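>>> got a predicted structure here, sequence first:
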Amino acid sequence: MKYTHDLIVIGAGAAGLGAAGFGSTIGLKAALIDKSAKNFGGDCLNYGCIPSKALLHVASQFAGAKAATDFGLRVDGKADFKKVMAYVHQQQDVIRALETPEQFAKNYGTDTIVGTAELTGDREVTVNGRKLTARKIVLATGSVPRQLDVPGADLVKQWDNESIFWELEELPEKLLIVGGGPISCELSQAFARLGSQVTLLVRGERILDKDPDIMGNILAERLRHDGVDIQFETEVASFTSATQAELKHGKSLEFSHILVAIGRSVRTKGIGLENAGVEVKDGKIVADAYYRTTNKNIFAIGDAYGREMFSHGAEKHNTDLWINLLSPVDIKHKLNKFTWVTFTDPEIAQFGLTKEQLDEQGINYETIEQPLEHDDRAVAADFQYGHLILYVKKGLFGGGKLLGGCMAAPAAGEMIQELHLLQTLGKKYSKLTNKIYAYPVASRINQKAARDRAAGQLESPVVARGLRAAFRLQHR
């Protein structure tokens, strides 16, 4: 069969850009399709990572100014929200200039197409009335924010992380945020620092339930410090007006705006999945551990894969996918060397295997808890509340290897990188023992437990006796 392309990628977010870019780089004839030029760059550029981090950056300036009042600075007032959003969009435009259809085509030689793509056959896609065929098709069609489906929901404007960065024109007076994950935590802190009165409703007993309990507790305390009113084990039962919610425990709550961050759903409508034999189950595209859908020629990556919905998750999917497409030996999707960061202040950064994963896999490990309360840099910069947890393998063979961990601290996402590298390379945690860190960089905390463990060995009478004998033998 003669194909118009070697590869067709639907969706130009992080996953699609990576898949089409690599295919084009190795000389394949690749087509990359998205419904609008603005969508190139995907959720991360337009609605997620970049705008939220730009917003957090501005909010941190406000937090720093407020903190400086303890030392004599006088400040008052709220953020000029139009100027804040102008900054956010300005930073997005810097990145977007490199990810337009025209620029991507120029850089990679990819056939970039703006239009609504629909699967119309086993290996066929129709866009703008044009039929394209390919050896392989990659679905990188992303996800959409979930909305609250409760009585009276039609009475309110439910903002989400997509609409809030493009449609919101004023700083909310009373912002109600629903959800306990990274998005709700980041935006709660940002808007509270900018001057909104923020209430955070969390259905469960804590925030960030995919991180260790202590990390969620540390962040909750810092959010309260910024003025966020956190209400746990609380849900919206109904809306009685555009600005009032009835809660499940009987209370009512007034708000000027409501932001819903209760997760995302895989996009399955309007793609023509049924035309190509791609099954959908429980609202997700059915795909195996090798990213294959029920059509062996069609793959799902990024948010479309329905698992870890991060931009760097899309990077991992692409790495796995291309190994499988180019190698006779396929590799399975695994998360033993994955990492994620909640970019609040402090950041909550996790890498490698979690406690739950280690227990499920029956791995024999040791947990190291390292509070930052006596760390010199933490004392000097006022983040003694920080905490580090590490999981180290027990046993003779492979014992001492770093398996994973989590940190709460300012810039924790940067600080864990050397720990994640050790884990990725399969190295022992003790490798950090003799590393010389400039004093007093914050990442010295990564070494402390390793040195404490080494120092503990010196307390052994046998080791101490051997070292004394060696000293006296050398210096008679």
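Perfect, thanks for sending it.
>>> hey, let's count contacts and neighbours off CA atoms from now on
Fine.
>>> and the helices in this protein?
Listed in chain order, the helices of the chain (DSSP state H) span 14-25, 42-46, 49-67, 81-96, 101-108, 182-194, 213-225, 311-326, 355-360, 376-380, 412-415, 417-424, 445-458, 461-474.
>>> possible to save those helices as TSV with mean neighbour count and distance to Gly142?
Below are the helices of the chain laid out as TSV (neighbours: other C-alpha atoms under 10 Å; distance: least, C-alpha to C-alpha, whole Å):
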stretch	mean neighbour count	distance to Gly142
helix 14-25	24	9
helix 42-46	21	8
helix 49-67	18	14
helix 81-96	15	18
helix 101-108	17	18
helix 182-194	24	17
helix 213-225	18	28
helix 311-326	18	10
helix 355-360	14	26
helix 376-380	16	39
helix 412-415	20	25
helix 417-424	18	27
helix 445-458	15	36
helix 461-474	11	58
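>>> put this beside the first:
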Amino acid sequence: MNSKKLVLLLVIGVVVALFVSFGGHEILTLENLQKHQSAIEQWISQNLLAAVLGFAGVYVVVTALSLPGAAIMTLAGGAFFGNVYGLVAVSIASTIGASLAFLVARFLMRDTLREKYAETVAKMDRGIKKDGAFYLATLRLVPVFPFFLINLAMGLTAMKLKTYALVSWAAMLPGTFVYVNAGTQLSTIETTSDIVSANILLSFALLGVFPLIAKFVVGFIRKRRVYAGWQKPESFDYNLLVIGGGSAGLVSAYIAAAVKAKVALIEKDKMGGDCLNTGCVPSKALIRSAKAADALRHANRYGLESVPVKGSFANIMARVKEVIAKVEPHDSPERFRKLGVDCISGTASFVSPWELEVVHSDGHTERLTARSIVVATGGKPAVPPIPGLADMEPLTSDNLWSLQTQPERLLVLGGGPIGSELAHAFARLGSKVIQVEMGERLLAKEDADVSEVIRKQFEQDGIDLRLNHAAKEFAVEDGEKVAYCEFNGERVRIVFDQVLVAVGRAARTDGLGLEKIGVETLPNGTVPVAEDMSMRFPNVFACGDVAGPYQFTHAAAHQAWYAAVNGLFGEFKRFQVDYRVMPWVTFTSPEVARVGLSEAEAKEKGVAYEVTRYGLDDLDRAIAESEDYGFIKVLTPPGKDKILGAVVVGVHAGEILAEFTLAMKHGLGLNKILGTIHPYPTWNESAKYAAGEWKREHAPQGILKLLEKLHGWRRGKQAGDKAGREVTT
């Protein structure tokens, strides 16, 4: 930090310290001002100009330094100066103070906070780019955050000071008038009967309803702005049109049909989306076959004779297809048509916020309209532009399932959940797997101790794990496929037969015609959505992988509820999506399941926590099944049993995690889990034992010592001594 910034920080610190030490936070209270009201009014009447200027100066300092008391000073402006002078003084002073706070944030904290809160600042920048000054006006009229936070946050953006000051002044003016007017009425209260006067009641009613009025006005203006230039149809073919037949689309359509809305679902490929056809279902079927192979190979764990695993990979893949076929009817067009959904096979692109052009599979085209539209087109595997990679005809989670011959040497790019699950499965099925991860550990979003358990298991199962390796080039040399990686500045050569790319996923937005309705994708490829899952237009929504930020089937279904309900009933009531309790499972062996904060996240966010651990090697059921490895880790606030986060590493981690997820969702602590009867012997007993570990660590030691003395006294000292002598003898 340079000397200028340091000096400014010291000045601010001194002013704040003086404000607190001289009781400024106690002076600027309604009770204190009322106590000295008559004396203040008398002085003001004799020194009006000095009083107004002094009041404005103090107001500037309070708002510029984000000190408490601005709201009380606004009321006081009306009480002591009346509507005219009070409104002028407060509106000008608040704008100057807000502008100074804006400049302080920009000068002192912009670089640091823009880097630390890059995503949040980027979101504000997108809002300013999209709506310009109206974005700030919206925050001023209907503040989601306190004004002092808006002042500081806007200083981090690219908005110009002149624009910020003018828009702030204009947008704060209506609210300022309401508060100043309320202050003028406060000054007239002398007896209890004055409280029920018409002016008093009207002023405070206005104070209460102003946020609602402002919210309505902002919504009306925003709607007029966003729909400008578009002609809304007089009638509609559907209440809801859904693009995409994956998890998010199916749930959206199901909800609409359940409440008797007319809904159509448009899918160009297979119903069920990635989850059914190329993701969750086939991968878990393959993982189960791999687990069976591992059990046969290590049957001696169970007192049986271990046998070499010999099987047809084609048969394994045939079983995968059989599993898909069994699940398929759940997501079939026939089932959804019976539910009342019009299922259309084809592609769709936007014509307007209410109209889609649909190209049917048979080639004919039609235009369909709906009051609301949901985009649920999902995602696809991301293939990085590494030189030579495309020539290798890489496998992905999309095309993997057409394999009929098992790769002898499989190179897996990526150490995230998908890469780790498939790498482990193929290794257990007998492939020589080389897994390349450019980071320093697997499953980077989990804590280091979790990653370490998986690393050891992978190496034990024969995976050639290459951490801190960055793939740079692919080639064919002497008839063999070769990958070149960079490791600690050196060039590493890896020979393989086939490469599986699992380095992430990208949203599917091609062909949707989003540009026709002015929707631009984000840098990560997803579409921008608001808290109600709408994108740009209040009647156009997105959910699932195409919207992010999570790429889980259950997250897509969760978002779909909000998209469908807001799409159908949003004109009456809108719901904001709730991500506070979002669980997920990585299906390696052992499984890794988590909900809430990890230790790394808690440290990054500055959340105070303590850790309770329970080892699954202590669980009777785990011991009986020779699966006694792994652990449960629970984060709680210091001294409290509220669950901030939980991670389970073990064979049935996904099932065990459900109890912690339920507890977090409904505000239940570890004491409630401990007080619940769990059948013996089950895997879920481990949740109770983890809660018991927390209870043991927080047992009241002082009370226990007193109880020990009480019990000794009740046994009788002589009896205790005699028993002790007999045992010694």
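In hand now; what should we look at? Just so we're clear, the structure is a prediction, and the values are computed from it rather than from any experiment.
>>> so where is whichever helix in structure 2 runs longest in structure 1?
Across structure 2, the longest stretch assigned as helix under DSSP H is helix 70-104. Per TM-score structural alignment, helix 70-104 of structure 2 has no counterpart in structure 1.
>>> again with stretch 35-47 of structure 2
Using TM-score structural alignment, there is no partner range for stretch 35-47 of structure 2 in structure 1.
>>> give me the buried stretch members for that stretch, please.
Of the residues in stretch 35-47 of structure 2, 41, 44 count as buried by neighbour count, 16 or more other C-alpha atoms under 10 Å.
>>> so who does the corresponding residue of structure 2 for Met407 of structure 1 touch?
Superposed on structure 2 with TM-score structural alignment, Met407 of structure 1 falls opposite Val648. Taking C-alpha atoms under 8 Å, 6 or more residues apart in numbering, we find Val648 of structure 2 in contact with 591-594, 630-633, 654, 656-657.
>>> got it, and Gly313 of structure 1?
Gly302.
>>> residue in structure 2 matching it?
Counting by TM-score structural alignment, the partner of Gly313 of structure 1 is Ala555.
>>> counterpart of Gln370 of structure 1 over in structure 2?
Under the alignment by TM-score structural alignment, Gln370 of structure 1 pairs with Tyr614 in structure 2.
>>> its match against Glu693, yeah?
Yes: assessed by C-alpha atoms under 8 Å, Tyr614 of structure 2 is found in contact with Glu693 at 7.0 Å.
>>> hang on, the earlier thing: the match of Gln370 of structure 1: neighbouring residues, count only.
Other residues within reach of Tyr614 of structure 2 by the criterion other C-alpha atoms under 10 Å amount to 22.
>>> can you check Val499 of structure 2 too?
As a burial measure, Val499 of structure 2 scores 24 neighbours (other C-alpha under 10 Å).
>>> and what of Gly306 of structure 1?
As a burial measure, Gly306 of structure 1 scores 20 neighbours (other C-alpha under 10 Å).
>>> distance of it from Val144 of structure 1?
Distance, Gly306 of structure 1 to Val144 of structure 1, using C-alpha to C-alpha, to the nearest Å: 11 Å.
>>> what do the two both touch?
Residues touching both Gly306 of structure 1 and Val144 (C-alpha under 8 Å, 6+ apart) are 265-266.
>>> need the counterpart of Gly277 of structure 1 in structure 2.
Alignment note (TM-score structural alignment): Gly277 of structure 1 maps to Gly518 of structure 2.
>>> what's the longest strand along structure 1 packed up against?
Counting residues, the longest strand found in structure 1 (DSSP state E) is strand 130-139. In terms of contacts (3 or more C-alpha pairs under 8 Å, 6 or more residues apart in numbering; DSSP states H and E), strand 130-139 of structure 1 is packed against strand 5-10, helix 14-25, strand 124-127, strand 298-300.
>>> that strand corresponds to what range in structure 2?
Aligned by TM-score structural alignment, strand 130-139 of structure 1 falls on residues 366-375 of structure 2.
>>> buried stuff in that stretch?
368-375.
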